[in-house]
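Chemist: Sequence first, then the predicted structure:
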Amino acid sequence: MGTQNFSDRNCIEDRRYQKFYAGQVAHAYGFTPCVVKVNNRMFFEHEKEVEFLLKYKHENIIALLGYCNEDQGIIVYENVSKGRLSKYLMDMDPSITWMKRLKISIGVAKGCAFLHTSGVEMHGIEDIGLVINSILLDGDWNAKICPYSQSLLDEHPYDDAYNKLEYFRLYLSKRQGIIYSLGVILLKMLGGRPRHRWDSDPNVNIDNKMLFPGTKEPISQQSVITFENIAMRCLQEATEASEVVRQLEKALEFQVSFHNFLQKVTNHQDLNVIIIFRGVLNKKYHTITDC
């Protein structure tokens, strides 16, 4: 598997009961990069994960390249070179722009929609671990759901009152189903908290710096509102997974339109157009539809 006998130099993540290694899978045409997970305990979970990945195949669910059930539980995944999504959110990495967050969220929602229509919830999802830390990213920022990849305690060690609440909220999300869990993930993508004080008034200016510290990217207000509304619907009412995907794609369309509009105005030499544009911004409208 090209891990140099599980050398520490190839270890890319050392978790409580799991280690992840960068490796390579040999084939007739050479080598393909991969990620190898070694379970140090809980072999039953290893067997359930292998069974899950053999049964449920989708472009937004991590692909199983191989596994071994002897001694330690070993699973070989497709290459996810950018690692866990949670790291970028926790570090407030400005490279994960709103546009990327939208595309990643759509990928996660499509994976969840596939699971939701495949009967996973009939068998219970308590052990799958569908939380923000189970979302991995490949080299093109495509989301890959990686079930059983960590425990809630790994994501939110409850060493204070806040993390205790987070722990029980995430535990509840696992018990209530895939769509509820997806809503929790979407709120994490939005900055971890709902937009209570903004309601749905398109004239209210959204403080992008508060949502995404460090961002320099102009963000469409309608995009954010559409995104948050569907996230909250996932938590509050029965919502079809396909509708979640549609609303997230609509949020992406708003952002793309806004970006294209800014590009046209920035490159336009007509002074009248620039004056009109500035007047619109002064009124705190942020989308081409508002204009």
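Modeler: That came through, no problem. Numbers count the residues shown, from 1 in each chain.
Chemist: Please make it C-alpha for all contacts and neighbour counts, starting now.
Modeler: OK.
Chemist: how about the helices in the stretch 151-291 of the chain?
Modeler: 152-155, 161-176, 178-189, 208-211, 221-236, 241-267, 271-282 (DSSP state H, counting those that start in this stretch).
Chemist: next one: the stretch 1-150 of the chain
Modeler: Along the stretch 1-150 of the chain, counting by DSSP H, counting those that start in this stretch, helices occupy 43-55, 85-90, 98-116.
Chemist: in stretch 230-248, what's buried?
Modeler: Going by neighbour count (16 or more other CA atoms under 10 Å), the buried part of stretch 230-248 is 230, 231, 232, 233, 234, 235, 241, 244, 245, 247, 248.
Chemist: Revised request: answer the last question for stretch 148-155.
Modeler: Neighbour count says stretch 148-155 has 148, 149, 150, 151, 152, 155 buried, by 16+ other CA under 10 Å.
Chemist: closest to residue 86 among these?
Modeler: Distance to residue 86, by CA to CA, is smallest for residue 155 among the buried residues of stretch 148-155, at 8.8 Å.
Chemist: Excluding covalently adjacent residues, which one is nearest to the closest one?
Modeler: Distance criterion CA to CA, 6 or more residues apart in numbering; nearest residue to residue 155, sequence neighbours excluded, is residue 133 at 6.5 Å.
Chemist: Go through the helices of the stretch 151-291 of the chain and pick out the most buried.
Modeler: Mean neighbour count (mean count of other CA atoms under 10 Å) peaks for helix 178-189 among those, with a mean of 24.
Chemist: Not counting it itself, show me its contacts.
Modeler: 89, 101, 105, 108-109, 112, 115-116, 121, 125, 130-132, 170, 173-174, 193-194, 228, 230-235, 239, 241 (CA atoms under 8 Å, 6 or more residues apart in numbering).
Chemist: one step back: now the buried residues of stretch 148-155 as TSV including distance to residue 214?
Modeler: Listed next are those as TSV, based on distance: CA to CA, whole Å:
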residue	distance to residue 214
148	32
149	29
150	29
151	30
152	28
155	23
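Chemist: before we move on, the earlier item: which of the helices of the stretch 151-291 of the chain sits closest to residue 82?
Modeler: Of all the helices of the stretch 151-291 of the chain, it is helix 178-189 that lies closest to residue 82, at 16.6 Å by CA to CA.
Chemist: tilt between that closest one and helix 161-176?
Modeler: 150 degrees (axes from the mean of the first three to the mean of the last three CA atoms, to 10 degrees).
Chemist: How about the contacts made by residue 125?
Modeler: 174, 175, 177, 178.
Chemist: can you do 7 Å?
Modeler: 174, 175, 177 (CA atoms under 7 Å, 6 or more residues apart in numbering).
Chemist: and which of those residues is nearest residue 69?
Modeler: Closest to residue 69, out of all of the contacts of residue 125 and judged by CA to CA, is residue 174, at 26.9 Å.
Chemist: Quick check: the gap between that closest one and residue 37.
Modeler: Using CA to CA, to the nearest Å, one obtains 23 Å as the distance from residue 174 to residue 37.
Chemist: Second structure for comparison follows:
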Amino acid sequence: MSLNDIKMGTKNFDYDNFIEDGIFWLLYEGEVTNTSVFVKRWFTKSHQTHIQFLTELDILFRHKHDNIISLVGYCIENDEQIIVYEHASNGRLKKHLSDPRLTWKKRLKICINVAKGLEFLHEGGVGKGDGILHRDIKSSSILLDHDWNAKISNLDFSCKETVYESPKHIDDKDCNSMGYIDPEYESGTFLTKKSDIYSLGVVLFEMLCGRPAWIKGCVDHSQSLGPLALSYYKENKNFDDMIFMGIKEQIAPQSFSKFYKIAIRCIKPQGKFRPTTSKVVLELEKAMEIQEDYETWEAKLPIDYKEIISLSKTQKIYDSIEMTRDLHDVFTKGILLQDDKVVKNEEATNFQQFLKSNSKQDQVSTRN
């Protein structure tokens, strides 16, 4: 792709087309050869910049996936190093975290997309080669297209699996990465796939809580969203207070439970207790299935169904039902109240049989 076309498409890198900057680059949007694109213009004053440029370019060439930002072209001309990506009209996920228009179902969809993209990298792509660590998963590294499909971007820090680096490298990264860094890596251990899983877990909690991992007032990692969520879990606090008000009423209880459990596992302090990306995908898809089922069947339940269940002697049985359609089936068959309490199905059946038996005996007595 020619430098002239890129300059024309970005109005010679005009400030009005500028989106954000990183340690090694500036990002613009524009239109090149009649296609809306993102343009990442790399600084050219250091050897490290050149390494990061080649790293990202190589990964984008070899790892093509629906949930990884696509390469449109690149340019190495007149000391310029530029990568051109597909455009994502809804921009970065971070700016939508506190937007109530981003419903719970949309949030689940985005989380599944990110987990699938990361799974693809971790498994080494189509050829199942060396696993790739992203190393910078965060809400500002996730782009959203017009259909709210998530695209993982910012692959310049990526590397092959199991690379040891001094935690001093973290200090060179901008504060936007604070709050996502694996505490094991921060303390000087090996960088692994489980480091990405920790970052992914933080993003999951950002989606649930409607806020960034690192907010004004945070002094160190311990005050960011990940450790805060983990403290709620360890102290058995009600997490309801942390859920974003804009989506709280939408979430099916069992969908929340499934999502919360896998998110907590992702941010476990020790990497060996964190799940694989495949497991995360599986659990998030289950949370989505439960949510979709809830939205379809909940409206068909009796208006006072929650009150009826609260009368049950065995409420846990009803609370353990994941799929709302199964709960609907229970109500369709009928709920028996005895002494203002809901009777279990087996008890209800026996009680109904008892009533029928007594009714027949009464009828016989009447005839006699």
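Modeler: Yes, it's here. Since this is a predicted model, take the numbers as computed values, not measurements.
Chemist: picking up where we left off before, now tabulate the buried residues of stretch 230-248 of the first structure in JSON lines and tack on distance to residue 30 of the first structure.
Modeler: What follows is these, written out as JSON lines (distance: CA to CA, whole Å):
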{"residue": "230", "distance to residue 30 of the first structure": "45"}
{"residue": "231", "distance to residue 30 of the first structure": "43"}
{"residue": "232", "distance to residue 30 of the first structure": "47"}
{"residue": "233", "distance to residue 30 of the first structure": "47"}
{"residue": "234", "distance to residue 30 of the first structure": "44"}
{"residue": "235", "distance to residue 30 of the first structure": "46"}
{"residue": "241", "distance to residue 30 of the first structure": "39"}
{"residue": "244", "distance to residue 30 of the first structure": "40"}
{"residue": "245", "distance to residue 30 of the first structure": "37"}
{"residue": "247", "distance to residue 30 of the first structure": "42"}
{"residue": "248", "distance to residue 30 of the first structure": "39"}
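Chemist: ok, residue 197 of the second structure to residue 150 of the second structure distance?
Modeler: Distance, residue 197 of the second structure to residue 150 of the second structure, using CA to CA: 17 Å.
Chemist: What is the neighbour count of residue 42 of the first structure?
Modeler: 11 (other CA atoms under 10 Å).
Chemist: and if you look at the one 10 residues further on?
Modeler: Residue 52 of the first structure has 16 neighbours, counted by other CA under 10 Å.
Chemist: and what of residue 38 of the first structure?
Modeler: Neighbours of residue 38 of the first structure (other CA under 10 Å): 20.
Chemist: That one -> the second structure?
Modeler: Under the alignment by TM-score structural alignment, residue 38 of the first structure pairs with residue 41 in the second structure.
Chemist: Can you tell me the closest non-neighbouring residue to that match?
Modeler: Counting by CA to CA, 6+ apart, residue 41 of the second structure lies nearest to residue 82, which is 4.7 Å off, once chain neighbours are set aside.
Chemist: what residue of the first structure matches up with that neighbour?
Modeler: Using TM-score structural alignment, residue 82 of the second structure sits opposite residue 74 in the first structure.
Chemist: ok, now residue 280 of the second structure?
Modeler: Using TM-score structural alignment as the criterion, residue 280 of the second structure maps onto residue 244 of the first structure.
Chemist: Now do the same contact list for that match.
Modeler: 109, 230.
Chemist: Over to residue 26 of the second structure?
Modeler: Neighbouring residues of residue 26 of the second structure by CA under 7 Å, 6+ apart: 20, 40, 41, 42.
Chemist: Kindly give a single PyMOL line that selects the buried subset of those residues.
Modeler: Filtering those down to the buried ones (16+ other CA under 10 Å) takes a single PyMOL command:
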select buried, resi 40+41+42
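Chemist: Now distance to residue 256 of the second structure too, for the contacts of residue 26 of the second structure, in a markdown table please.
Modeler: Formatted as a markdown table, the contacts of residue 26 of the second structure follow (distance: CA to CA, whole Å):
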| residue | distance to residue 256 of the second structure |
| --- | --- |
| 20 | 34 |
| 40 | 37 |
| 41 | 41 |
| 42 | 41 |
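Chemist: Going by distance to residue 362 of the second structure, which of the contacts of residue 26 of the second structure wins?
Modeler: Closest approach to residue 362 of the second structure among the contacts of residue 26 of the second structure (CA to CA): residue 20, at 83.2 Å.
Chemist: wait, doesn't the closest one sit right on residue 39?
Modeler: No: using CA atoms under 7 Å, residue 20 of the second structure is not in contact with residue 39, being 10.8 Å away.
Chemist: what does residue 12 of the second structure align to in the first structure?
Modeler: Checking TM-score structural alignment: residue 12 of the second structure goes with residue 5.
Chemist: Next one: that match relative to residue 23 of the first structure, how far apart?
Modeler: Distance of residue 5 of the first structure to residue 23 of the first structure, computed by CA to CA: 10 Å.
Chemist: Compare those two and say which is more crowded by neighbours.
Modeler: More crowded of residue 5 of the first structure and residue 23, by other CA under 10 Å: residue 23, with 23 against 9.
Chemist: Please name the residues that touch that one.
Modeler: Residue 23 of the first structure neighbours (CA under 7 Å, 6+ apart): 1, 2, 3, 33, 34, 35, 36.
Chemist: which one in the second structure is aligned with it?
Modeler: By TM-score structural alignment, residue 23 of the first structure lines up with residue 30.
Chemist: And the residue nearest the centre of the second structure?
Modeler: residue 111 (2.6 Å; CA atoms, centre = their mean).
Chemist: Identify the residue of the first structure aligned to that one.
Modeler: Under TM-score structural alignment, residue 111 of the second structure pairs with residue 105 in the first structure.
Chemist: Next up, the contacts around that match.
Modeler: residue 186.
Chemist: If you rank the contacts of residue 23 of the first structure by neighbours, which is first?
Modeler: When those are compared by neighbour count (other CA under 10 Å), residue 36 ends up highest, at 27 neighbours.
Chemist: can you tell me which residues contact the nearest residue to that one once chain neighbours are set aside?
Modeler: Of all residues not flanking residue 36 of the first structure in the chain, residue 76 sits nearest, at 4.5 Å (CA to CA, 6+ apart). Residue 76 of the first structure makes contact with 34, 35, 36, 37, 64, 65, 66, 67 under the criterion CA under 7 Å, 6+ apart.
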